[in-house]
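K.L.:
sharing a model that was predicted from the sequence below.
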Amino acid sequence: MTPFLVALGGAAGSVLRYLTDRKVQQWRGSSFPFGTLTVNIAGSFVLGFLSGWLLHGAEPASVRALVAVGFCGGLTTFSTFGYETVRLFLEKTRRYAVVNVVATVLAGLLSGVLGLWLATAVFA
C-alpha cells in the first residue's frame, strides 16, 4: 500500500509543479526561475509543517508516504534548481544564478521553519 500512496502523491505533486511553474513563469515573464523557486518554497513549508506534526506525535505513516515522500517529492525539485542555476550562469546572467542559489536556500529554510512553527502552534 505504501508504494501506491507514494506514487499517488508523487503524481499529484509533479502535475502541480508543472502547472505552477508554467503559470508563474508566464506571469513573471523573466528568465529567472520564479516557478521552481515557488514550488520549492511551498514544498519546504509543507515538509516543515509535517515535521512539526511528527514532533507532536501525530503523523501517521500513510500521511508521510502520501504527502511528505510522494507529494512533496513530486512538487519540489533539486535537479531543476541545479539545472536552472547552471543555465543562468552559462547565459551570462551570473547575478541571477547567485540570487537563485541564495534565495532558494534561505527562503526554503525559512519556509520550513515557518511550517514547523505553525504546526507547533496548532498541535502543541
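P.N.:
Sure, I can see it.

K.L.:
all contacts plus neighbour counts: C-alpha atoms, from now on.
P.N.:
Noted.

K.L.:
hey, which helix is longest across the protein?
P.N.:
helix 94-123 (DSSP state H).

K.L.:
output the contacting helices and strands for that one.
P.N.:
Packing partners of helix 94-123 (3 or more C-alpha pairs under 8 Å, 6 or more residues apart in numbering; DSSP states H and E): helix 34-55, helix 78-90.

K.L.:
list the buried ones in it?
P.N.:
Neighbour-count burial for helix 94-123 flags 96-97, 100-101, 104, 107-120 (criterion: 16 or more other C-alpha atoms under 10 Å).

K.L.:
okay, one more to line up with it:
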Amino acid sequence: MDKRIELLIVCLGCFLGGGFRYLAEFFVSFRYSDQFAVLMVNLVGCFIIGIVTALVTKKTVSKSWGKFLTTGFCGGLTTFSSFASGINRLMFFGSTGLAVVYIVLNMVLGILFVYLGCFFVLGDKLGEIFD
C-alpha cells in the first residue's frame, strides 16, 4: 500500500480515537475523576491492541486495518502524557500513595488487558503467536 494512503488511514484512526477519548473524559470525568477516565481509556486501548494484534497475527485483519486500529485509533485514544500529568497532579496535592497505586494499576492492568485481548481472539492458541 502507498505510504501516503497508509498515513491517511492512521490519521483517520487517530482522529476517531481522539474523539472517543474526549467523550470518555467528558462523561467519566464528569461523574468520577480525570485519572479514572485516563485509566479507563488506557485499559480499553490495551484490550483493543491485544485483539487487533491477535487478529493481524491470524491474518484475519489486514496490516492496514491493524495500523488504523493500533497506531491510529488506540494512539488517539490512549496517551502517556495524560497518564504522567495525572500522576504529577496527585503527587502535587499530596496523594503520593494514590499516585503509586495509579501507576501500578495502569501498568499491571494494561499488560493484563493486552493479554486478555489476545486471549479473547486466540484462546488456547495464544502461545503460538510467540513461537
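P.N.:
Yes, it's here. Given the structure is predicted, the values throughout are model-derived calculations rather than measurements.

K.L.:
sorry, back to before: out of the helices and strands packed on helix 94-123 of the first structure, which comes closest to G70 of the first structure?
P.N.:
If you check each of these against G70 of the first structure by C-alpha to C-alpha, helix 34-55 wins as the nearest, at 11.1 Å.

K.L.:
aligned counterpart of P33 of the first structure in the second structure, please.
P.N.:
Residue correspondence to the second structure (TM-score structural alignment): P33 of the first structure is matched to Q35.

K.L.:
residue at max distance from the center of the first structure?
P.N.:
Distance from the centre of the first structure peaks at K92, with 26.4 Å (C-alpha atoms, centre = their mean).

K.L.:
may I have the secondary structure class of that one?
P.N.:
Secondary structure for K92 of the first structure, judged by DSSP: H, G, I helix; E, B strand; the rest coil, is coil.

K.L.:
please apply the same query to V61 of the second structure.
P.N.:
Counting by three-state DSSP, the backbone at V61 of the second structure sits in coil.

K.L.:
one step back: need the winner for burial among the helices and strands packed on helix 94-123 of the first structure.
P.N.:
Comparing those by mean neighbour count (mean count of other C-alpha atoms under 10 Å), helix 34-55 comes out on top with a mean of 23.

K.L.:
after that one, next one along is what?
P.N.:
For helix 34-55 of the first structure, the following helix or strand on the C-terminal side (DSSP states H and E) is helix 61-63.

K.L.:
give me the stretch of the second structure that that following helix matches.
P.N.:
Using TM-score structural alignment, helix 61-63 of the first structure pairs with 63-65 in the second structure.
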